[in-house]
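**Student:** coordinates for the following, if possible.
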Amino acid sequence: MIDAIDLTKALIRRPSVTPADAGAMDVVEAALAGLGFSCRRLRFGEIENLYARYGTARPNLCFAGHTDVVPVGDAAAWSQGAFDAAEIKGVLIGRGAVDMKSAIAAFAAACATAIEAGKVTGSLSFLITGDEEGVATHGTKMVVEALEIEEEVIDHCVVGEPTSSARFGDMIKVGRRGSINVEITVHGVQGHVAYPHRAANPVPVLLTLLQRLQTRVLDDGYPEFQPSNLEITRIDVPNTATNVIPGTARAQLNIRFNPHHSGADLAAWIASEAQAAGEGFEGTVAVVPQISGEAFLTAPGPFTEVVAAAVRAVTGSDPELSTSGGTSDARFIRALCPVVEFGLVGTTMHQVDERAPVSEIRQLQAVYERLIAGYFTAFAA
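**Tutor:** Got it, this is the predicted structure:
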């Protein structure tokens, strides 16, 4: 058997700040191998990934998660060492306690219980990456591509992200908005402020473009989704002199979008607006988009009900099915199968003194145990 708290502590004590693994994947692999999982490491670039499977029959229920964590920030501000995994008055403190080493440990412990009880009438699998908090180019995305090539079948997936909002079990994520980052660079002609006719100031062009983009109401929402929003995240004019018209101005923005849009359509719209803003300008306006993921939804049905029923049985309350929040690796896994996300309360993730009550980690294990049992009851032949 596996103790979820002990395994969480062992993982926290591995300082796996993206892209470092620091032995965290070894800890996961050892725990799963001990349960009889067939484990495969998939290394892409400098990123360690793991795919492990128990059983060969269908249906295959997969758990997806990540061992990498964000930097600790101001280490001196922590009440305990960020990687000490200290347990103080029933609360586990450490980077990854919430996001999301505890969820990996809880699902592993739940698998141990299910295997011991003989309740696995199909297969259980784990898709664990070390590149979720980073650029995510060598993590789950590439593992999914490799599994597709191998024709590995995953029927349904649960991602262990900290989805609970105010209290444990109040929310399940059944979809996510898409995300696109855009970098805009306006190149003009540098010159003296007293002789503007000899220069081409890029700043007014950039400001005009940003104003045009922000003026548009993207939409009023979409069934199950909140409205799309465009946020300017950076404006930069590399100029330290007061009497010089700059030669370059840059900006960055992000759009979180619902299924009214696709990343490609939004990129085309911004490019069109950039062209219009640059008409008559003696310079260039360059737009570089990066689509992080498209909007998706796992429609309510038998799978979401199995997950909701497991939460309801442990907490006594019905969880909200939500598409709010940022992106996650679910955006890649949806190419393989229906996917939902469920985990701890996320209020302290990425913060100093990230922490999780031990009792809630035990509750999470209990939800996962019921989820596994309910899943094979509902979907096994």
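
**Student:** please make it C-alpha for all contacts and neighbour counts, starting now.
**Tutor:** Fine.

**Student:** find the centremost residue of this protein, please.
**Tutor:** Centroid check for the chain by Cα atoms, centre = their mean gives residue 328 as the closest residue, at 2.1 Å.

**Student:** helices of the stretch 1-150 of the chain, residue ranges please.
**Tutor:** Taking DSSP state H, counting those that start in this stretch to define them, one finds helices in the stretch 1-150 of the chain at 4-12, 24-33, 101-117, 140-149.

**Student:** please generate a structure for the following sequence too, so the two can be compared:
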Amino acid sequence: MSLPKDPAENLAALIRCPSVTPAEGGALTALEAMLAPLGFAVERPVFSENGTPDIENLYARLSGNGPHLMFAGHTDVVPVGDETAWSQAPFSAAVHDGEMYGRGAVDMKGGIACFVAALARHIESRGKPKGSVSLLITGDEEGPAINGTVKLLDWAVGRGEAWDAAIVGEPTNPDLLGDMIKIGRRGSISGLVTVHGRQGHVAYPHLADNPVRGLMTLLDALMSPAFDDGTENFQPSNLEITSIDVGNAATNVIAAKATAAFNIRFNDTWTAETIQAEVHNRLDIASGRRKYRKGRKEPVEFEVTWRDRPSHVFLTRDDKLIETLSASVKAVTGRQPALSTSGGTSDARFIKDYCPVVEFGLVGKTMHMVDERVALDDLEMLTNIYTRFIEDWFEQG
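**Tutor:** The predicted structure follows:
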């Protein structure tokens, strides 16, 4: 049986599986077929929770004597959008002008394809690594992330698994392969502010209480002043209003209620608990202001609800992991990667509770876009980076 040494062939097999969250779409089956000739033991647990779709996941282990390296990622992808807008069919893995097209090409079937190819090359030339390698792959990263990595980690630990380090193969590079390694992430928390007013006729505002005016006062307080100026390793914390709604289609009616959803990306100045406390404090103070409610003496009546499962800020401090990966990137690309905590969240936020974790993958310019694609040269370079990293990390013991 031939080994899966060609990252382009691996990726094409994965792209051709329409694994839009929550569908497995054949992607985990394709991955299992690649891992079989490498000697991996593969399990595919399915996790469930009321109100969410069942999700099939994959955990594969190649056992050896020595440290244990995890590679983590996801085979699920976002919807293709307007399929007619694609220049190549989104699940065809067509190659045009040196690039492979397809949903998931960079986010993140490409990273998985390259890591599998790197393992195959290492095994062919040097034998099995001097330790254990596991792949922790979910089908729920692009979805609610409830029945995926967080439960797969808990399941694996319950079976006695422990890891010394992890790489998540997300597309971390903004422009060129080798630009950036993610060594941490800001925290993320979402909430909803609801202001209660009194419905009435717009021609008689003194008989009503427009909740939009109260909401404007509260949102002013959330937007300014800035939460902080940033820290040594993180950019400033930031709050964005993501929607405002009154549920009112009439033009001559003052609504009874107005809501605003918001998200905060916070740095290591804060924890999820302290940023929540700051929000409540700002709103409590602002509720007594009358900036947009002239003549109103009573405070704004409001409530705040928080979304479940905030993402906590983290920073990885593991010299062996970071320096070995950085050296591998530089050796292959000639670039010294920046060590960054920028961007959104990933499943690294769950893995960091079990072992040191960094993220490094392809260039992310086209992720989630029409005509998502990856250069074939980048697939080969990333495979070479992973191959060198596997060799060097295990050699250090």
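
**Student:** the residue nearest to the centre of structure 1 -> structure 2?
**Tutor:** With TM-score structural alignment as the criterion, residue 328 of structure 1 lines up with residue 346 in structure 2.

**Student:** name the helix or strand for that match, please.
**Tutor:** According to DSSP states H and E, residue 346 of structure 2 maps onto no helix or strand at all.

**Student:** you'd agree residue 324 of structure 2 is in a helix?
**Tutor:** Yes: Residue 324 of structure 2 sits within a helix when classified using DSSP: H, G, I helix; E, B strand; the rest coil.

**Student:** show me what it lines up with in structure 1.
**Tutor:** Alignment note (TM-score structural alignment): residue 324 of structure 2 maps to residue 306 of structure 1.

**Student:** ok, now residue 95 of structure 2?
**Tutor:** Residue 95 of structure 2 maps onto residue 87 in structure 1, by TM-score structural alignment.

**Student:** and if you look at residue 377 of structure 2?
**Tutor:** Alignment note: residue 377 of structure 2 maps to residue 359 in structure 1; criterion TM-score structural alignment.

**Student:** tell me the spacing between its match and residue 32 of structure 1.
**Tutor:** Using Cα to Cα, to the nearest Å, residue 359 of structure 1 is found at 23 Å from residue 32 of structure 1.

**Student:** so what's residue 284 of structure 1 closest to, chain neighbours aside?
**Tutor:** residue 187 (5.3 Å; Cα to Cα, 6 or more residues apart in numbering).

**Student:** burial of that neighbour, as a residue count?
**Tutor:** Using other Cα atoms under 10 Å, the number of residues around residue 187 of structure 1 comes to 23.

**Student:** my read is that it contacts residue 285, right?
**Tutor:** Yes: between residue 187 of structure 1 and residue 285 there is a contact at 6.5 Å, judged by Cα atoms under 8 Å.

**Student:** wait, the match of residue 377 of structure 2 sits on residue 87?
**Tutor:** No: in terms of Cα under 8 Å, residue 359 of structure 1 does not count as a neighbour of residue 87; the distance is 11.7 Å.

**Student:** now do the contacts for residue 184 of structure 2.
**Tutor:** Residue 184 of structure 2 makes contact with 313-316, 340-341, 358 under the criterion Cα atoms under 8 Å, 6 or more residues apart in numbering.

**Student:** what's the counterpart of it in structure 1?
**Tutor:** So, by TM-score structural alignment, residue 184 of structure 2 is matched to residue 175.

**Student:** roughly how far does that match sit from residue 269 of structure 1?
**Tutor:** On the measure of Cα to Cα, residue 175 of structure 1 and residue 269 of structure 1 end up 25 Å apart.

**Student:** likewise residue 3 of structure 1?
**Tutor:** According to Cα to Cα, residue 3 of structure 1 stands 52 Å off from residue 269 of structure 1.

**Student:** one more: residue 243 of structure 1?
**Tutor:** Noted for residue 243 of structure 1: a distance of 35 Å to residue 269 of structure 1, by Cα to Cα.

**Student:** same check, this time on residue 225 of structure 1
**Tutor:** 21 Å.

**Student:** then residue 184 of structure 1?
**Tutor:** From residue 184 of structure 1 to residue 269 of structure 1 the distance is 13 Å (Cα to Cα).

**Student:** neighbour count for the two, which is higher?
**Tutor:** When neighbours are counted by other Cα under 10 Å, residue 184 of structure 1 and residue 269 differ, and residue 184 comes out ahead with 22 against 13.
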